[in-house]
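Engineer: prediction below, plus the sequence it came from.
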Amino acid sequence: MTAALGDRMRKLMQQHGINQSQLAARAGTTQPNISKYLAGEREPASSTLANIATALHTTSEYLLGLPESNTDTPFGTIKAYCARHGGDLSEEETRDLIMTLLTAREQGGHQGIQD
């Protein structure tokens, strides 16, 4: 599994134009650790893996080659999309997305839920 992890990380790093040092800084680890993950010599701790996934706009499940949870629901699909592509959104688009969600909640998005 570690070789697949390294391959997926490398692909996403290239896609997003991130080098090992940049990924390490964004994920809260060191460049030598990133190098070991890429080489398949070591697997990151779950918290580091989550940070790497966030930095690479993906999910931990994707990096590990596991089935992604909840992608068969609208929420899961949106969450997975945001994880993968959220870093590509401008600040204005990010604010707009958040405001859309908050406005929907305020306008009765919970009408079908019993208190």
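Structural biologist: Sure, I can see it.

Engineer: rest of the way, CA atoms for contacts and neighbours
Structural biologist: Noted.

Engineer: Thr29 reaches Thr48, doesn't it?
Structural biologist: Yes - counting by CA atoms under 8 Å, Thr29 touches Thr48, with 7.2 Å between them.

Engineer: so His16 sits right up against Ala55, yeah?
Structural biologist: No - counting by CA under 8 Å, His16 does not reach Ala55; the two are 9.5 Å apart.

Engineer: comparing those two, which residue is more hemmed in?
Structural biologist: Remark: of His16 and Ala55, Ala55 carries more neighbours, 24 against 14, as counted by other CA atoms under 10 Å.

Engineer: quick one: that one from Leu64, how far?
Structural biologist: Separation of Ala55 from Leu64 (CA to CA, to the nearest Å) stands at 15 Å.

Engineer: do the same with Cys82
Structural biologist: 18 Å.

Engineer: buried set for the helix or strand hosting Ala104?
Structural biologist: Assessed by DSSP states H and E, Ala104 sits inside helix 91-106. Using 16 or more other CA atoms under 10 Å as the burial criterion, none of the residues of helix 91-106 qualify.

Engineer: so which elements touch that helix?
Structural biologist: Judged by 3 or more CA pairs under 8 Å, 6 or more residues apart in numbering; DSSP states H and E, helix 91-106 is in contact with no other helix or strand.

Engineer: next one: that helix to chain centre, how far?
Structural biologist: How far helix 91-106 lies from its chain's middle: 19 Å, per CA atoms, centre = their mean, to the nearest Å.

Engineer: and here's the other structure:
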Amino acid sequence: MKSMIGDRIRELRTSHRLSQTELSKLLHVSQQTITKWENGKAEPSSGALAKLAEYFDVSADYLLGSDKTSEPKSVDLEKDPVVLSYGGRPVSEEDMDVIKAILERHKNDGDVHYE
């Protein structure tokens, strides 16, 4: 029996190029548990649901099938003021300039695809 939550977990896991085993280790559950979730034979606990949502940066509502958006909200770094952190520390203006330069270089190389 297929389930919306199972489909969403599989979609997110594969889009992040994770095996079931890798995801199971991240969530501290068995690989068989991930299989059961994805096949609709079991559903994650509320704690596991919260961990999935946090790891994949989606809402619990999305995982449950009531929120149609799958992508985190995009932010234009040039136009929108945004607070970013890495490793619990805020990203400095200098670091942001480096990030922008890297993105521009990859954009010009064709490595990054923009819509």
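Structural biologist: Yep, that arrived. Given the structure is predicted, the values throughout are model-derived calculations rather than measurements.

Engineer: overlay them and tell me the TM-score.
Structural biologist: TM-score of the superposed chains, computed with TM-score structural alignment, normalised by the length of the first structure, equals 0.57; 79 aligned residues with a CA RMSD of 3.0 Å.

Engineer: those helices in the first structure, which residues are they?
Structural biologist: Along the first structure, counting by DSSP state H, helices occupy 2-16, 20-27, 31-39, 46-55, 60-64, 74-85, 91-106.

Engineer: now the fourth one on the second structure. Mean distance?
Structural biologist: If I follow you right, that is helix 46-55 of the first structure. Taken over the aligned residues, the distance from helix 46-55 of the first structure to the second structure averages 1.3 Å (mean CA distance after the TM-score superposition for the first structure).

Engineer: and for the shortest one?
Structural biologist: Here the mean offset of helix 60-64 of the first structure against the second structure after fitting is 0.9 Å, by mean CA distance after the TM-score superposition for the first structure.

Engineer: tell me which residues in that helix are buried?
Structural biologist: For helix 60-64 of the first structure, by 16+ other CA under 10 Å, it's 60, 62-64.

Engineer: for the third one, same thing?
Structural biologist: Of the residues in helix 31-39 of the first structure, those with enough neighbours to count as buried (16+ other CA under 10 Å) are 31, 33-35, 37-39.

Engineer: over to the first one?
Structural biologist: Within helix 2-16 of the first structure, the residues that qualify as buried are 2-10, 12-13, counting by 16+ other CA under 10 Å.

Engineer: same check on the fourth one?
Structural biologist: For helix 46-55 of the first structure, a neighbour-count test (16+ other CA under 10 Å) marks 48-55 as buried.

Engineer: where in the second structure does that helix fall?
Structural biologist: Using TM-score structural alignment, helix 46-55 of the first structure lines up with residues 46-55 of the second structure.

Engineer: which residues touch the matching stretch?
Structural biologist: Applying CA atoms under 8 Å, 6 or more residues apart in numbering, the contact partners of stretch 46-55 of the second structure are 27, 59-60, 63.

Engineer: any chance of those residues in CSV, with distance to Val91 of the second structure too?
Structural biologist: Output for the contacts of stretch 46-55 of the second structure, formatted as CSV (distance: CA to CA, whole Å):
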residue, distance to Val91 of the second structure
Leu27, 27
Ser59, 24
Ala60, 27
Leu63, 29
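
Engineer: return the member of those nearest to Leu103 of the second structure.
Structural biologist: Of all the contacts of stretch 46-55 of the second structure, Ser59 has the smallest distance to Leu103 of the second structure: 26.7 Å, by CA to CA.

Engineer: now the closest one: how far from Leu52 of the second structure?
Structural biologist: Applying CA to CA to Ser59 of the second structure and Leu52 of the second structure gives a distance of 9 Å.

Engineer: ok, Ala101 of the second structure next?
Structural biologist: Using CA to CA, Ala101 of the second structure is found at 32 Å from Leu52 of the second structure.
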